[in-house]
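Peer 1: sequence below, structure please.
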Amino acid sequence: MAKRGLVCVILTAGHAQKLSKEIKDDKSGRYAHLKGIPKALLPSPRGKRILDHWWDAINTRQLFINVFLVTNADKYKHFERWATASDFPVENIINDGSTTEANSIGAAAGFELALQVKNLWEYDILVIAGDMLFQQDSKFDIAQVIDYFHRKPDGDLAIYYEMEKSEHTTSRGIVEVCPKSNRILKFLEKPLPEETESRNASVVFYTFRSDTAALVPNYLKEHPDVSQRTFGAFMKWLINEQKVMVFGMKLPTGFQLIGQVGLKDYEAWVSYFADQAERECRDPITMRAYSRIGLMGNPSDGFFGKTISLTISNFWAEATISESSTLRLIPHPLNDPTEFGSLSDLYGISNKEGYLGGLRLLQATCKKFYHYCAKRGIALTRRNFTLSYDTNIPRQIGLAGSSAIVTAALKCLMAFYNLTDQDMAKTLQPQFILDVEKEELRINAGLQDRVVQIYEGLVYMDFTQSVMEKKGHGLYSHLNVVLPPLFLAYLSTSSDSDRIHSDMSLRWQRGEEEVINGMQKLADLTDRAAEAIQCSDWCTLADLMNENFNVRLQLYTHAVVGEENLRMINIGRKFGAGVKLPGSGGAVIGLLPDQTLMEEMRREYQKEGCVVVDIIPKEPEI
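Peer 2: Below you'll find the model as predicted:
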């Protein structure tokens, strides 16, 4: 049983012969001041020494009951002087006795030395290599690492990062991580690219339970050759052979100067990390998400159905994020009003717009994002930001305005913290957005809006129950077809978009035959529509759109669909258009085969107080 508290061991006993020799042999004089300096005490991009940044990360809070540093006899004096200047206890420096690479004992043996000399066998241990260069402006919070370790009481923890394109798998230990549990399934020591698809590089940054630390002597006894006493070899043995449960946690920065590197490597990585830091702090990030229209199947996505939806560039929401000293969410001047001309003005705006602007969407997205990363073992940098949004999507007409704001905010947060689709799979991002709305804000919604806003373009979605249960998400594919002219008509005054859903979910859950059959018919219509689209059979597509609405009207009844929606449907049909609701109500989307009637139909809609917009499809980004 481990004693209460956590101990940290910093390993700096490497001899870095190649780097030391090249610094010594350099004739330019630029590196004369670095001669004899151990790798861990070389300057980083911000002028501090590499080890200073590790000590800053470790020493910022009372996270450890003690911290020890293992070095060698050759460089002991350098670290003794560093400790005196850095308020590190000199008595906690452990000398492994080696003076050259030839008589070094290996990182795993250095770790055991600390365990023996300081009698640490009953403690949980965090061990790091203190000579690894990382992006100091990332300011990762080591407390997040410890918190995640405590979340996994039955396993150990290994830190990894996603390699840069210029890095080769043959230079690192590579881990294959289970995307659901975060358990490391396999550790590969410097594999060839064809041996693994993973680009997750493991480094000497581990947290071990006392039971695991007790296995180190066994490993050393079985592997007397110093070449096998690296931490990579130890972890490979621990995970692959001993089947010890080790979880992975991704940090937001890469780690470099690992192993025998030269002067050019040092120069290149110092320059790279400096450029990265400058780029991060320089420009705000703006991300946009587009409104969508449900072309077919809507709203069967919530009932294990099938749908076809299209993003349109006419209407959009965007979010902008930039680094700041404190975290700020900026209210929108129109959608989140806090100042009014008068009480009468407040009454009029509230009556028309309601009380629910976009600020709550930003806040809920940030909260859910932090929770997701903590749960998935993704450490976020300690960078504050200012987040704002803008949108031109008309409210309450079923064009997915709320999910567009959440989608844009999620894209901003992922870009700001350097997360990729590997950290949050594209197939899972729509579910994240839906969870923000449903779990945090109790907004009634389904997956299809979020899917098409992530994938963009004309997207076919299969939410069949067997698919959802097996994969945890639907099957999504782009229909790469140039659509004919489509129009959107909506009421100039907003309506209550929530009422259109009625009690359909309850009836579905009760297994009412009419509802089950109706949703199946909507799914069948979607498949037929996909065929018509692929064949550019626009007359058939228009007929299917009309049939789609007829099925929906039968399911939901005239009273629920509402007179205003019915009136917009009938205007389009009067001119021979295929017309249906693109969302939850307040607007219709139409396909008019005879385009010579378009202007006459437009005037008819306008006489009824509708706005008519020519749809501009938004193609997916390549």
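Peer 1: rest of the way, CA atoms for contacts and neighbours
Peer 2: Fine.
Peer 1: quick one: list the elements packing against the longest helix anywhere in the chain.
Peer 2: Counting residues, the longest helix found in the chain (DSSP state H) is helix 538-561. Judged by 3 or more CA pairs under 8 Å, 6 or more residues apart in numbering; DSSP states H and E, the packing partners of helix 538-561 are strand 285-296, helix 513-534, strand 578-580.
Peer 1: is it possible to get a markdown table of these that adds distance to Leu113 and mean neighbour count?
Peer 2: As requested, the helices and strands packed on helix 538-561 are arranged in a markdown table below (distance: least, CA to CA, whole Å; neighbours: other CA atoms under 10 Å):
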| stretch | distance to Leu113 | mean neighbour count |
| --- | --- | --- |
| strand 285-296 | 48 | 26 |
| helix 513-534 | 66 | 19 |
| strand 578-580 | 74 | 30 |
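Peer 1: distance to Ile405 added to these, as a markdown table?
Peer 2: Shown next, in a markdown table, are those (distance: least, CA to CA, whole Å):
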| stretch | distance to Ile405 |
| --- | --- |
| strand 285-296 | 7 |
| helix 513-534 | 27 |
| strand 578-580 | 25 |
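Peer 1: Glu353: which of the ones you listed is closest?
Peer 2: strand 285-296 (18.6 Å; CA to CA).
Peer 1: that closest one: what's the following helix or strand?
Peer 2: Counting by DSSP states H and E, the element after strand 285-296 in chain order, helix or strand, is strand 306-323.
Peer 1: relative to helix 513-534, how tilted is that following strand?
Peer 2: Orientation check (axes from the mean of the first three to the mean of the last three CA atoms, to 10 degrees): strand 306-323 against helix 513-534 gives 80 degrees.
Peer 1: alongside the first, I'd like the structure of this one:
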Amino acid sequence: MLCSILSFETNITPGELIIYYELEEGERSSSRGIVEVCPETHRITRFLEKPEEGRTASRLASVVFYCLRRDTLSCMSNFLSLYTRATERTFGLFWEWLINEKKLDVFGMKLPTGFQLIGQVGLSDYTKWLTHYSTKKQDNPAQPITCRSYARVGLMGNPSDGFNGKTIAMTISNFWAEVTLVESQTLVTGLPHPLNDPTEFGSLQDLFCISRREGYLGGLRLLQATCKKFYQFCSKRGIALTKQNFTLKYDTNIPRQVNKYFPLSLYHHSAIVSATLKCLMKFYNITDNDLPKSIRANFILSVETDELFITAGLQDRVVQVYEGLVYMDFSKKLMDEQGYGNYASMDMSDLPPFWLAYLSDPSDSGRIHSNIRQRWLSGEPVVVEAMKTFAELTDQARSAIKDRDWTRLAQLMDQNFELRRSIYTDDCLGPGNLRMVQLARQFGSAVKLPGSGGAVVGLCPDQARLVEMRQAFQEAGCVFCVISPYIPSARGQN
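Peer 2: Below you'll find the predicted structure:
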């Protein structure tokens, strides 16, 4: 096992190696050597040999697999000369001395398994754990793992998320991507989706129509890229993966809305990557401690930008990881210092009914991002000031939501759109988006773009007019729906 472990790619300086695992519920930390590990460098910062309860919050247990460099072996004689009593001369206390007192560089690699039958154990212990795992297997006999991630709508602040701004966004249960992982003999990174990954067509005209609507690339590349990046991440993070194979398949009802200017409006690709990552984490027993939510959002973005060269930002990935209604601060100081922003979940009780409409044919929806990034990077005052204002509107919206002041929130949504319109211009936004905004305003609804384009999100103070508004949008060739927010606490999270 150690040979395969040591073949993993690492970015650490030379040092000793300790293998550790996460204690199961019911295992006492006082029965093991407990390690505290730096999540960034994987360095063992502290070793405690069978500590009393409460001495450390760590549940990471060291086992009897260690790798020592030849030069370090000479430390053994020093240790034995210092500790002369037989009870002090244990390998665990030797490691405690090396790490805590000698400050030797020792690094850790996590194994996604357990080592309960190590140390002073007898037949009763073997019998107990055999019964435990037998029962566990009967209760859950290699069941398929199915996880969903939901589409999101930006309620406030976008597009400033890509410009060190602030945003508020919400996951919605109307649209989702679902990935299923089943253990298998060989590894299959994706079964073709009958609609999104077609290879057979009824005619050349069918091929033309489907390709125009759906684009050329379905979800299979997303599954494969996520698997590749997941293996790379675990290798660099010092996490050994069990040698198990699996088969992936996916489904999604998130509108694709492909055109030459932008790939989609509600971001089906990040949802598929997010759902795939959830499956992989469950399959390999990777916890939030191994891959924190803030880092998980960066991981999803890196799959899209680094592997597939998709232009994307963090907002969508953050919301799909945290789920619910999320406030996000992407200020440059935070991003530079910690590599991610500050993210806070918001209370979703008593939210007013938001609505969403999108173009069935978004071909005229405009080139949303235009040259704004270049203008922002060059420090053009009007663009820089606009991004600051987006952030200020977001803070005001956060207060309005907290106070349940929906009239104020509606006003801020309208201000968000007008500010976006002022810097991107009508030509850039496109006639399709503008028609939807104008139509919504005829019914007294607040309205803004929830993402890159091709869709609008609104808040109508006069709920009685929703039925009329739905009919008007449908007659204009748009799809219209009342948003059903995805509230994580309302159901078991996938």
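Peer 1: circling back: what about the helices and strands packed on helix 538-561 of the first structure, which gets the closest to Glu162 of the first structure?
Peer 2: When those are compared by CA to CA, strand 285-296 sits nearest Glu162 of the first structure, at 21.5 Å.
Peer 1: so which bit of the second structure is the longest helix of the first structure matched to?
Peer 2: Aligning helix 538-561 of the first structure against the second structure (TM-score structural alignment) gives residues 406-429.
Peer 1: what of stretch 216-225 of the first structure?
Peer 2: So stretch 216-225 of the first structure sits over residues 76-85 in the second structure, by TM-score structural alignment.
Peer 1: and for stretch 247-260 of the first structure?
Peer 2: The aligned range for stretch 247-260 of the first structure is 107-120, by TM-score structural alignment.
Peer 1: need the contact partners of the helix or strand hosting Phe94 of the second structure.
Peer 2: According to DSSP H and E, Phe94 of the second structure maps onto helix 91-96. Helix 91-96 of the second structure has contacts (CA atoms under 8 Å, 6 or more residues apart in numbering) with 33, 46-49, 76, 79.
Peer 1: what's the burial count for the closest residue to Tyr148 of the first structure other than its chain neighbours?
Peer 2: Using CA to CA, 6 or more residues apart in numbering and skipping the chain neighbours, the partner closest in space to Tyr148 of the first structure is Gly377 (6.5 Å). Burial of Gly377 of the first structure, expressed as a neighbour count using other CA atoms under 10 Å, amounts to 25.
Peer 1: contacting residues for the equivalent of Gly377 of the first structure over in the second structure?
Peer 2: Structural alignment (TM-score structural alignment) places Gly377 of the first structure against Gly238 in the second structure. By CA under 8 Å, 6+ apart, Gly238 of the second structure lies in contact with 8, 10, 42, 108-110.
Peer 1: these in strands, which ones?
Peer 2: Members of the contacts of Gly238 of the second structure lying in strands (criterion: DSSP state E): 108-110.
Peer 1: which SS class is Asp197 of the second structure?
Peer 2: Secondary structure, DSSP: H, G, I helix; E, B strand; the rest coil: Asp197 of the second structure is coil.
Peer 1: residue in the first structure paired with it?
Peer 2: By TM-score structural alignment, Asp197 of the second structure lines up with Asp336.
Peer 1: ok, that match touching Gly357?
Peer 2: Yes. Asp336 of the first structure lies in contact with Gly357 (CA atoms under 8 Å); the separation is 5.1 Å.
Peer 1: how close does the alignment partner in the first structure of Asn371 of the second structure get to Gln509 of the first structure?
Peer 2: Matched by TM-score structural alignment, Asn371 of the second structure corresponds to Asp503 in the first structure. Asp503 of the first structure is 10 Å from Gln509 of the first structure, where distance means CA to CA, to the nearest Å.
Peer 1: where does stretch 284-291 of the first structure end up in the second structure?
Peer 2: So stretch 284-291 of the first structure sits over residues 144-151 in the second structure, by TM-score structural alignment.
Peer 1: for Ala151 of the second structure, what are its contacts?
Peer 2: 171-177, 254, 266-268, 271, 320.
Peer 1: how about Cys234 of the second structure?
Peer 2: 240-241.
Peer 1: could you say which helix or strand contains it?
Peer 2: Going by DSSP H and E, Cys234 of the second structure is part of helix 220-236.
Peer 1: that helix vs strand 166-184, what angle?
Peer 2: Going by the same axes, to 10 degrees, helix 220-236 of the second structure makes 90 degrees with strand 166-184.
Peer 1: buried sites along helix 220-236 of the second structure?
Peer 2: Neighbour counts over helix 220-236 of the second structure (16 or more other CA atoms under 10 Å) mark 220-227, 229-231, 233-236 as buried.
Peer 1: by how much does it deviate from the first structure on average?
Peer 2: Once fitted to the first structure, helix 220-236 of the second structure is off its aligned match by 0.4 Å on average (mean CA distance after the TM-score superposition for the first structure).
Peer 1: could you point out which element follows that helix?
Peer 2: Helices and strands here follow DSSP H and E; after helix 220-236 of the second structure, the next one along the chain is strand 245-252.
Peer 1: toward the C-terminus, what is the element adjacent to that following strand?
Peer 2: Next along the chain from strand 245-252 of the second structure, counting by DSSP H and E, comes helix 268-283.
Peer 1: for whichever helix or strand comes after that following helix, grab the matching residue range in the first structure.
Peer 2: Downstream of helix 268-283 of the second structure, the first helix or strand assigned by DSSP H and E is helix 293-302. Aligned by TM-score structural alignment, helix 293-302 of the second structure falls on residues 426-435 of the first structure.
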